[in-house]
Structure formats: C-alpha cells, structure tokens
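Visitor: Structure here, sequence nowhere to be found:
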C-alpha cells in the first residue's frame, strides 16, 4: 500500500501499559553476559553488523526504486537527525513560532516516508532536549500538545506501514497524558519490523550516560555484577538506544547550518559520519536528504583503525570471518603477505 501523509485522526491507543518509575530507581535487569575478550568496540560493532542487518524484514517495494547514484549496498541502517531551525524558519517569514514547529512536523513525516521507501531501517530524531525545558513556558506547552496531537494523528500510519515507535529520554518530566500515550504507542508497535522511528524527548547525551551508570551501579550494589564486569557491552545494554538493533547511527544530519551535536547521543556517535546541512529543518526535503546520503556513501568508514575497517568491508561483502581470514584481510588491505608458521 503506498505511503500516505493524509489520514484521518485515530483514537488514542487504549491498551493498558503501566508507567515505570524514574529510570535509575527501577531494578529491572537485562540478561548479563560474561565479560568479553578485549576487542575494541569499533571491531565489535563491525562484526555484528551483518547479523543485525538480517534481523529486519524488507518489503518488496522498498527495494524497487532509488534515486540515481544512490547505492543500496551502502545505505546507512540508522540515520540520526538534529532537527534545527524551526523557529528561525518562522521568524524569516514573519510567522508565529508555532508555525515553524508545525512545518517541522510535516518535514519529519516526509523524511519518514523517504526512509521507508529507500530501505533505511532506523531514524532517530532529536525532538526536545533537556535544555529545551528552559524555553518560554507557552512554547514548551505548545510543543507538548504538538507531540500529543501528532502521535495521535499518526497512529494509523504506524500500524498500516508496519512502523515501530520508540521514545527515549526522561519521560517522567512530561505531562501525564503524554507519558501514557508514548508508553502505549511503544507497546502497541513493538512488533512492527519495517521501520523504527526513535523520538528523543527530554533527552541529552549526558542524561543517557548518567542513567546507564546509575543502573550499573545499582546492579553492583545488589550483587548482580562486580564493578570489574562493567565493560562497553554492559554499558550499551543500559543506554536508552538498547531499544533498537542498530544502536549506533551510521549518519548524523544536523540542519540549519550549525556545526555542533548539541549533547545528542554522545556515546552512540563515536564512529558516526557527520553531515551539516544549510537548510532549516522545515525546508529539509528529499533533495537535501539525498545529498546527505550521497555524501555518506562516498566516505570510507575506518572505525578508528585498519583492522576494524577491514572487518567492516569484509562483513559488508558477505564474508564469513575467522581469525586467519581477519589477518589475511588486513594483509590484503596493506598490500603485503606475511609469512606464517605451518599449522
């Protein structure tokens, strides 16, 4: 069924789902794994990319058409966006600030549609930062109502298009009705597999790392882990992006011509490619998105070292890797062959 941006408002989801207490006080625990061998996180990310890519379904229509020059085999799995410039867009047109935010919602709907059409699996958007609570009260109240209205209206699209919604951030600060709506929507769409939209609300990278550390400290206090058990893997299990199979964005786009990441996904962006667009967010459409993706596909992702780069390209090409093949792959990249003892 074609993706449509025009739809009738859908009633609020009624499936009950209890709200949790503040994140760091709730002793819910992931299954713990034994400490891993000291591989760098960049290598772990590259090695697991192949299996995670196969975890998602792809509709037949998703693979039919791509713009000229865009390669499906180099498409990012996870794109993150800092949606900046809504207020400036409104002021440049002598419009109220709320008009800029409403135009920004329409731009987001278009980008979600494009992601579904082009086969991108996850889109994370920075919708409301922890610092945005310091904006004028009337502006904050309007944004809360806009979140609620937008999610209610788009519920039909989420189900029809098999879209999963995840919300990350300190939801305890949101209005009660909005908290309930978000929790219910997450629960109702958790088995949708075509595409995942992650909305960061009342979020910051600092908050995410701190709440993960608090969770790990609580586990250590309860005797579930030893402090020496804490490693990159355990840390990432506690970050809010544990809701997705692709927790590390491949590409970050920031609009409005600003060159900073503004405390967004600080841990997760370690090896992310960055693209800074001049367009204000309401003006960011298919042409600008295509430009960002083409730039991404022209880059050579090294993940911090030669070996990790070799692993990444080998996995992308479908190779099954073992220790010997990893060494051979590195040698091939370096253009030399090392002598090896007989086995």
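Guide: Yep, it's here. The structure presented is a predicted model; accordingly, all values stated were derived computationally and were not measured. Numbering: from 1, shown residues only.
Visitor: from here on, contacts and neighbour counts on C-alpha atoms
Guide: OK.
Visitor: May I ask you to confirm that residue 121 is in contact with residue 196?
Guide: Yes: proximity of residue 121 to residue 196 meets the contact threshold set by CA atoms under 8 Å, at 6.2 Å.
Visitor: so the residue nearest the centre of the chain, which of the three states?
Guide: Among the residues of the chain, the one closest to the centroid is residue 124, at 3.7 Å (CA atoms, centre = their mean). Under DSSP: H, G, I helix; E, B strand; the rest coil, residue 124 falls in the strand class.
Visitor: who's in contact with residue 301?
Guide: Residues near residue 301 by CA atoms under 8 Å, 6 or more residues apart in numbering: 273, 309.
Visitor: That one belongs to a helix, doesn't it?
Guide: No: counting by three-state DSSP, residue 301 is not part of a helix but coil.
Visitor: so where does residue 98 fall, helix or strand?
Guide: Element membership for residue 98 (DSSP states H and E) is helix 97-118.
Visitor: try this one side by side with the last:
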C-alpha cells in the first residue's frame, strides 16, 4: 500500500472501501494516436485489469466500473462489437482465474439485450462468485447500464411484489428500495472517479452516489495508472464528509 499522501510520512494513504470509475476517454486516446477507436477500448481494458489488481492489493473491497451504458448502443456496430469481444475475452479469462485470485465478479445492468454467449459467461462468473468468500475483493461491471433504467427496473420489481401481496407500499424506505437495485447488498461508493476531463455523471449510479465524493482528472482512461489512483484517494482522504450535517 502507498505509504503517504504526496510522500508525507504523517498521512498514510487509506483507500475507501468502494471506488467507482467512469472509464472514459478510450476513443479520444486512440484518435490522438491515429488509431481506430477499437484500439482505445483494448488499451482501456488493459488499464481496467491493472487498476483492479492494484485496488485489490491496497485494500479496496469493491471496484465498480462503467463499461457499457444503455446509450452506448448508438455507437457504430463495429465499435459495439469490438467492446463486446473484449468483454467476452475478459470473462473467459475470469472464469479460469477468479477462484485462484480470490476475485468476485458481479454485473449491474439489464442483460436482456446482451448476446446469449456473454450472458452465459456472466452467469458462470456469478456462480463462481457465490462460492467465494464475501471478504474477497469484488469487481462490479456495469454492462448495458443506466442509472435511471436501474431505478425504473427496481421500481417495477417492487410494484410487482406489491401486486403479489409480498410487499406493501407503505413499507418502502431507502433500505428496502436499495434491496431492489442491481447493487443490492453492496455499500454505496465513497469515491467516484472520472478520467478524460469530462465533469458529469452520465447516468452512472444515480441512486448510490447521493453522498459520494467526486474526483475528475484530464487523464484519459488508457493512461490512468496507479499513481493517478493514489492522487484520487489522497484527494478523497482530505475531503470533509458531513453527510448533510455541519462541521464540528
């Protein structure tokens, strides 16, 4: 684990329990180098592997990444196919290494439009995850995900349970509604990171980010490295999180 903030020995770097990242800038990274956008996604996938390993090693418990949004289907068929091919390759590797590396894998999002072979691989990783310790590091991959869509799907599930007599509308509170979300049972992220210079949420974890701290950097995702993550954690560590209260 990094020993300090900016080398200061009196301030040890303590990572948050849950970090979420909007993996942005793959296309621009490729364009700057005269490469096809697909090359940027490939480089971004390697960055994800490296950062996930680093998060596990420094004691982060959950890493949630925005891999493919509900809006990303608007991109070219070639680009979408390339992203899905990269995801399939990652899942095939994960199936072989999850148990050995003690890495749990979970998906957020509506998997209905996803190709059957990818859905089958996702189910296989879910089954492996069920057999791993809940104390192990967990990566959450947001696939065909949108924050509004997640909230709508949760509301529909709750309404269905009410219609079936399993729940009553007056029972609904924050905790109960959270149990219907894709992130059920997972603590909200303390820190959300967005590379690439953009400063917006882009429909990411809208319910869960209520009290998250945000860190923006101009670094494009393929260039995002361990030192950049250290800077994000250091910035987070210096925030005064009051959750709506006042500073004492």
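Guide: It's in. Because the structure is predicted, anything quoted here is derived from the model rather than measured.
Visitor: List the buried residues of the helix holding residue 98 of the first structure.
Guide: 97-108, 110-118 (16 or more other CA atoms under 10 Å).
Visitor: Aligned counterpart of the residue nearest to the centre of the first structure in the second structure, please.
Guide: Alignment note (TM-score structural alignment): residue 124 of the first structure maps to residue 64 of the second structure.
Visitor: pretty sure its match is touching residue 141, no?
Guide: Yes: with contact defined as CA under 8 Å, residue 64 of the second structure reaches residue 141; the gap is 5.9 Å.
Visitor: what residues are shared contacts of these two?
Guide: In contact with both residue 64 of the second structure and residue 141: no residue, using CA under 8 Å, 6+ apart.
Visitor: and residue 76 of the first structure, what is it in contact with?
Guide: Counting by CA under 8 Å, 6+ apart, the residues that residue 76 of the first structure touches are 120, 250, 251, 293.
Visitor: Can you flag which of those residues belong to helices?
Guide: Applying DSSP state H to the contacts of residue 76 of the first structure, the entries found in helices are residue 293.
Visitor: so which of the contacts of residue 76 of the first structure comes closest to residue 282 of the first structure?
Guide: Using CA to CA, residue 293 comes nearest to residue 282 of the first structure of the contacts of residue 76 of the first structure, at 18.4 Å.
Visitor: residue in the second structure matching the closest one?
Guide: Here residue 293 of the first structure is matched to residue 233 in the second structure, going by TM-score structural alignment.
Visitor: Please tell me how far the residue nearest to that match when sequence neighbours are not counted sits from residue 69 of the second structure.
Guide: Leaving aside its sequence neighbours, residue 233 of the second structure sits nearest to residue 15 (CA to CA, 6 or more residues apart in numbering; 6.0 Å). Shown here: residue 15 of the second structure relative to residue 69 of the second structure, a distance of 27 Å by CA to CA, to the nearest Å.
Visitor: Show me which of the two is the more surrounded one.
Guide: Neighbours per residue (other CA atoms under 10 Å) separate residue 15 of the second structure from residue 69, with residue 15 holding more: 23 against 19.
Visitor: any idea whether that one is helix, strand or coil?
Guide: Residue 15 of the second structure ends up coil, using three-state DSSP.
Visitor: From the contacts of residue 76 of the first structure, list the buried ones, please.
Guide: Buried, going by 16+ other CA under 10 Å: 120, 250, 251, 293, out of the contacts of residue 76 of the first structure.
Visitor: Need the counterpart of the second one in the second structure.
Guide: This means residue 250 of the first structure. Residue pairing (TM-score structural alignment): residue 250 of the first structure is matched to residue 190 of the second structure.
Visitor: Is that match in contact with residue 215, as I believe?
Guide: No: judged on CA under 8 Å, residue 190 of the second structure makes no contact with residue 215 at a distance of 10.9 Å.
Visitor: Could you check how many residues crowd around residue 309 of the first structure?
Guide: 21.
Visitor: That one against residue 315, yeah?
Guide: No: under the criterion of CA under 8 Å, residue 309 of the first structure is not in contact with residue 315, lying 10.0 Å apart.
Visitor: which element is residue 236 of the first structure on?
Guide: helix 232-238.
Visitor: what range in the second structure matches that helix?
Guide: Aligned using TM-score structural alignment, helix 232-238 of the first structure spans residues 174-180 in the second structure.
Visitor: buried set for the matching stretch?
Guide: Applying 16+ other CA under 10 Å to stretch 174-180 of the second structure flags 177, 178, 180 as buried.
Visitor: can you list these in TSV and add distance to residue 145 of the second structure?
Guide: Formatted as TSV, those follow (distance: CA to CA, whole Å):
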residue	distance to residue 145 of the second structure
177	18
178	16
180	15
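Visitor: Is residue 333 of the first structure in contact with residue 310, as I believe?
Guide: Yes: with contacts counted by CA under 8 Å, residue 333 of the first structure reaches residue 310, the gap being 7.1 Å.
Visitor: In terms of neighbours, single out the busier of the two.
Guide: Using other CA under 10 Å, the more surrounded residue of residue 333 of the first structure and residue 310 is residue 310, with 25 against 14.
Visitor: So what touches the helix or strand hosting that one?
Guide: Here residue 310 of the first structure, judged by DSSP H and E, is contained in helix 306-316. By CA under 8 Å, 6+ apart, the surrounding residues in contact with helix 306-316 of the first structure are 42-43, 46-47, 49-50, 73, 301-303, 321, 326, 329-330, 333.
Visitor: again with stretch 109-117 of the second structure
Guide: Where contact means CA under 8 Å, 6+ apart, the residues beyond stretch 109-117 of the second structure that reach it are 119, 142, 143, 144, 145, 146, 150, 182.
Visitor: Which element, helix or strand, includes the fourth one?
Guide: This points to residue 144 of the second structure. strand 137-145.
Visitor: In the first structure, point out the residues matching that strand.
Guide: Using TM-score structural alignment, strand 137-145 of the second structure pairs with 195-203 in the first structure.
Visitor: which helix of the second structure spans the most residues?
Guide: Criterion DSSP H: the longest helix present in the second structure is helix 77-101.
Visitor: Packing partners of the helix or strand just after that helix?
Guide: Scanning forward in sequence from helix 77-101 of the second structure by DSSP H and E, the next helix or strand is strand 103-108. In terms of contacts (3 or more CA pairs under 8 Å, 6 or more residues apart in numbering; DSSP states H and E), strand 103-108 of the second structure is packed against helix 116-130, strand 137-145.
Visitor: Much appreciated, bye for now.
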